[in-house]
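**Student:** fold the following, please.
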Amino acid sequence: MTSPAPVLRMGSAAGRGTLLAAVLASGMVFLDSTVVNVALPRLGRDLDADVAGLQWTVNGYLLMLAAFVLLGGALGDRFGRRRIFLVGVVWFTLASVLCGLSQDTSHLVAARFLQGAGGALLTPGSLSVLQASFHPDDRGRAIGAWSGLSGVSTALGPFIGGWLIDALSWRWIFFLNVPIAVVVLLAAVRWVPESRDEAASRTQGPGRRHRRFDVAGALLGAAALAGITYALIDAPVRGFDSLPVLGSALVGLLGAVVFVLVERRRGDTAMLPTGLFGSRLFSVLNIFTVVVYAALSGFTFFLAVYLQNVVGWSALLTGVSLLPMTVLLLVGSARAGALSARIGPRLPLTVGPVVAALGLILLRGVDPGASYWRDVLPGVTLFGAGLTLVVAPLTASVLAAVEDRFAGVASGFNNAASRAGGLLAIAALPLLVGLSGSAYEQEAALTDAYRGAMLWCAGLLVAGAVLALLLVHRPPRQAPPSQPCHSLPASTPPRPGGR
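**Tutor:** Got it, this is the predicted structure:
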């Protein structure tokens, strides 16, 4: 049972104000995700960061989002969606200020961890307040407007962020969140109604079962991801046989095993009900998500650094260079979703990664002094076209692979899977291509690493295509493709949805 909330209409002042708060809050998070990679070379020089510092700047944020986004959604259901949304906005903004004020890499990484925790509260809340507050007749329009306007904010990210980095400092990509957050808070306090899941709020009573948060599951999931990530990032410096690397790897593996055991014991009350994996299609699609989003995150991480440190482009031109991906996703995702609904997801999920992999092979040949139109645009366009074939069909298939009552947790887990894929790729790829220390500032070393990384990412995409070809089939029902589950990092439009 959900508490009654004011029923908002799109044409009302409260409806427009609620939509404004949700769009700006999501845009604040997505804007950071599109420009942080672009800022890496500049902040690396200013803070004298090594490769591990750059990796943790991205991965600290991704780790907290992947581990706690499901818990953030549950907190909103229990304590009030607007309340947790507001807490998330304030938390994210204060952490953004700390990021901008950082004087060394350790401070920046710690602030990015805090920012990711705020994002885990904010991200599910921005959509859940729309879902809970709008009249059913207007809910689809509100969510569609949120998705489209959030995409526009992401498209503007490379322009705004690149200009700020070049004209002022990388610190301003974080300070920019402050005025946006002020508008969000004013709009949310004025117009966003409170709502909660009363079943989640009841704790005890005659015939009622005590319901608890799965904090243990969230902490174990975070320990598993953190341990494995630390081992991968630290191994090039300390060696695979060092005690810290072996210890963190052991913590990660044990955390993963205990996480599975705990979630299985909790059953349907778990953060991640293991019964979901009784659907082979759901399991396969989430493995596919990890693989494809690992390739996406690895590609954008390396390309942003390579274009600035080797090709010699500005931060603005680097950000804008990936704009065709954003445009293709904004224009083509709905069409790809409709195509998947007609013919099933297997063909789009097979062809899309192959097309994207061909784009990476073309981009592998980019040399110093490269021309954007001749050397970069064709590869970026192919990659974006391939990704467009994947995003909406993947989302619809994930939601259609489980019962309706598990749609929220399935969407949230797929969101976390996409971020976990990016987290592991950014941790592992520098190790695989031999990039460590300050080598990202050396043209020859970075060029070799970049070309090796493009091959690894293309290989991941081909592996995803093979997985889809062999194991993906048409779900028993197709979910609407208008609410994708996950967010695309680094200069691509976010397509989040659910918790």
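
**Student:** only C-alpha atoms for contact and neighbour calcs from this point on.
**Tutor:** Will do.

**Student:** for Trp146, which non-adjacent residue is closest in space?
**Tutor:** Val23 (5.5 Å; CA to CA, 6 or more residues apart in numbering).

**Student:** hang on, I meant Leu250
**Tutor:** Closest residue to Leu250 apart from its sequence neighbours, by CA to CA, 6+ apart: Gly227 at 7.4 Å.

**Student:** another sequence for comparison is provided below:
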Amino acid sequence: MRNKNSFMSKLAVLSVSLVLTSAGSINGALPLIESGLKISNTEMELLSTAPALSVVIFVLLSAVLADHIGIKKTIALGLLLVGVAGGAPMLLQDYSVILASRFLLGAGFGLINSLAVSIINVLFDSEPNTKATLQGFRGSAENVGNATLTIIAGVLFAMNWHMSFAIYLIAFPILVLFWIFAPEVNTEPKTGESAETESQFNLSPTVWIMAIFALLLVMMFTALSVRFSSMAVAIKGENYNA
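**Tutor:** Reported below is the predicted structural model:
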């Protein structure tokens, strides 16, 4: 078993989060996609938001799958889906097929989403300081990854809108890094853990209120992100790189 405290092991675990929030990183290309595919504004925006639906579904399925094949293999499968489905529109011209690939992209994100947190919690359960530090870095990795991939998508957009989807190919080197250096994860419950886990599901009303607030916040940011490119192009002209 690899040393979980080595720099490369920690980097491998954290690198997974770099792609987690990148579903909207291609939003700047949406107006050109609309004109290129000759689709409606609603259909265009659906390309950006479709991954969110499959994320919800596959977040729920990821725990079941992880119980059967393990956390590491489930995350690896999610990264593979992100790379293949995310990069597929580079070669596609049909709207329905591109929409299906975006749905599969969300499925990949869903398989990774909760497990990116869980793998840190399981590996460093006996080291609370390290666990807290890595969870902080993991959250930062999401924002850094989103910002970086959005910038790269904008640069690639200068070639054509298809190339914007090349940002998801980063999932392949992350997959290699993760598979080689991430330790295997033992998910067998410890003695007395079942009762403790059961008690954790008794959530207080405050938690539910915070969850609803978080949901509204994400919805607002998603709406702003999807509409911004269309507004920018309407003001600056159709060739403007939003």
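
**Student:** any idea what the TM-score comes out to?
**Tutor:** Here the TM-score for the pair of chains, by TM-score structural alignment, normalised by the length of the second structure, is 0.82; 231 aligned residues with a CA RMSD of 2.6 Å.

**Student:** where's whichever residue in the first structure pairs up with Ser118 of the second structure relative to Ala336 of the first structure, distance?
**Tutor:** When the first structure is aligned by TM-score structural alignment, Ser118 of the second structure is paired with Ser128. Counting by CA to CA, to the nearest Å, the separation of Ser128 of the first structure from Ala336 of the first structure is 25 Å.

**Student:** check which helices and strands the helix or strand that contains the match of Ser118 of the second structure sits against.
**Tutor:** Using DSSP states H and E, Ser128 of the first structure maps to helix 105-133. Counting contacts by 3 or more CA pairs under 8 Å, 6 or more residues apart in numbering; DSSP states H and E, helix 105-133 of the first structure packs against helix 13-46, helix 51-79, helix 81-101, helix 136-167.

**Student:** out of these, which is closest to Arg112 of the first structure?
**Tutor:** With CA to CA as the criterion, Arg112 of the first structure lies closest to helix 51-79 of these, at 5.2 Å.

**Student:** what's the angle from the closest one to helix 105-133?
**Tutor:** 30 degrees (axes from the mean of the first three to the mean of the last three CA atoms, to 10 degrees).

**Student:** just the angle between helix 51-79 of the first structure and helix 13-46, please?
**Tutor:** Going by the same axes, to 10 degrees, helix 51-79 of the first structure makes 160 degrees with helix 13-46.

**Student:** for helix 51-79 of the first structure, give me the average deviation versus the second structure.
**Tutor:** With mean CA distance after the TM-score superposition for the first structure, helix 51-79 of the first structure departs from the second structure by a mean of 2.1 Å once superposed.

**Student:** okay, the angle between that helix and helix 81-101?
**Tutor:** Using the same axes, to 10 degrees: helix 51-79 of the first structure against helix 81-101 is 160 degrees.

**Student:** can you pull out the helices in the stretch 251-400 of the first structure?
**Tutor:** Assigned by DSSP state H, counting those that start in this stretch, the helices in the stretch 251-400 of the first structure fall at 280-309, 315-321, 323-343, 346-363, 377-400.

**Student:** any idea what Leu37 of the second structure aligns with in the first structure?
**Tutor:** Using TM-score structural alignment, Leu37 of the second structure lines up with Leu47 in the first structure.

**Student:** next one: its match from Gly100 of the first structure, what distance?
**Tutor:** Leu47 of the first structure sits at a distance of 12 Å from Gly100 of the first structure (criterion: CA to CA).

**Student:** between these two, which one's more packed in?
**Tutor:** Taking other CA atoms under 10 Å, Leu47 of the first structure and Gly100 do not tie; Gly100 has more neighbours (18 against 15).

**Student:** need the nearest residue in space to that one, chain neighbours excluded.
**Tutor:** Arg171 (4.4 Å).

**Student:** give me the neighbour count for the aligned partner of that neighbour in the second structure.
**Tutor:** Matched by TM-score structural alignment, Arg171 of the first structure corresponds to His162 in the second structure. His162 of the second structure: 22 surrounding residues under other CA under 10 Å.

**Student:** pretty sure His162 of the second structure contacts Gly86?
**Tutor:** No: His162 of the second structure lies out of contact with Gly86 (CA atoms under 8 Å); the separation is 11.1 Å.
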